[in-house]
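Engineer: A predicted structure for the sequence below; I have some questions about it.
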Amino acid sequence: MISFEVNDMTCGHCVSAITKAVKQTDRGAVVAVDLGSKRVQIDSKVADEAELKAAIEEAGYTPVKAAAAAEASGQSGGSCCGSCH
């Protein structure tokens, strides 16, 4: 499972565009999008992380690997703001 945070995903149209871009890269991919958390999870047997990221970027969005996004914001694991222990 590959997870991205896509902070510039703001509406249903964005969800559709990202899903379509991923499916063009791998028709059989399972795509789960949570608009509220701006998270896209992809299970692909064909495409790797770089290919999927490139597809989302070509659709006009800015995907960041979910673990990298949490580290960049100072968050770890399930912590919401880095202050919780």
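Structural biologist: All right, it came through fine.

Engineer: Please count neighbours and contacts with C-alpha atoms only from this point.
Structural biologist: Noted.

Engineer: in the helix ranked longest in the chain, what counts as buried?
Structural biologist: The helix that spans the most residues within the chain, counting by DSSP state H, is helix 12-25. Of the residues in helix 12-25, 14-15, 17-23, 25 count as buried by neighbour count, 16 or more other Cα atoms under 10 Å.

Engineer: take the one below as the second:
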Amino acid sequence: MYLFNVPNMTCGGCAKSVTKALQSVDASAKIETDPSRREVRVQSSATEADFRAVLSEAGYPVDDKPAAA
């Protein structure tokens, strides 16, 4: 499972865009978004690098700082 901190994901619409981008890498991935915490959890066999790349292309780059616990 991957945990991404996505600072630009601030609302439900953003979460839908993030989910759609992630599904373009793995349509069967289990994706949980939490816009209030700006966190995305992804359960998939695809690589973290693939998800990071597609999020960046979609305008939602991943913050490399760990998400607040």
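Structural biologist: That came through, no problem. All figures in this text were calculated on a predicted structure; none of them were measured in a lab.

Engineer: TM-score, when you put one on top of the other?
Structural biologist: TM-score for the superposed pair, counting by TM-score structural alignment, normalised by the length of structure 2: 0.89. Supporting figures: 69 aligned residues with a Cα RMSD of 1.7 Å.

Engineer: related to what we said a few turns ago, now the two most distant members of the buried residues of helix 12-25 of structure 1.
Structural biologist: In those, two members sit farther apart than any others by Cα to Cα. They are C14 and T25, at 16.9 Å.

Engineer: Quick check: the longest helix of structure 1 compared with structure 2, mean distance?
Structural biologist: Helix 12-25 of structure 1, aligned to structure 2 and superposed, deviates on average by 0.5 Å (mean Cα distance after the TM-score superposition for structure 1).

Engineer: so that helix aligns onto which residues of structure 2?
Structural biologist: Aligned by TM-score structural alignment, helix 12-25 of structure 1 corresponds to residues 12-25 of structure 2.

Engineer: measure the residue nearest to M1 of structure 1 when sequence neighbours are not counted to D26 of structure 1 for me?
Structural biologist: When the adjacent residues along the chain are set aside, M1 of structure 1 lies closest to D43, with 4.7 Å between them (Cα to Cα, 6 or more residues apart in numbering). When Cα to Cα, to the nearest Å is the yardstick, D43 of structure 1 and D26 of structure 1 sit 10 Å from each other.

Engineer: Kindly report the same for A54 of structure 1.
Structural biologist: Between A54 of structure 1 and D26 of structure 1 the distance, using Cα to Cα, works out to 13 Å.
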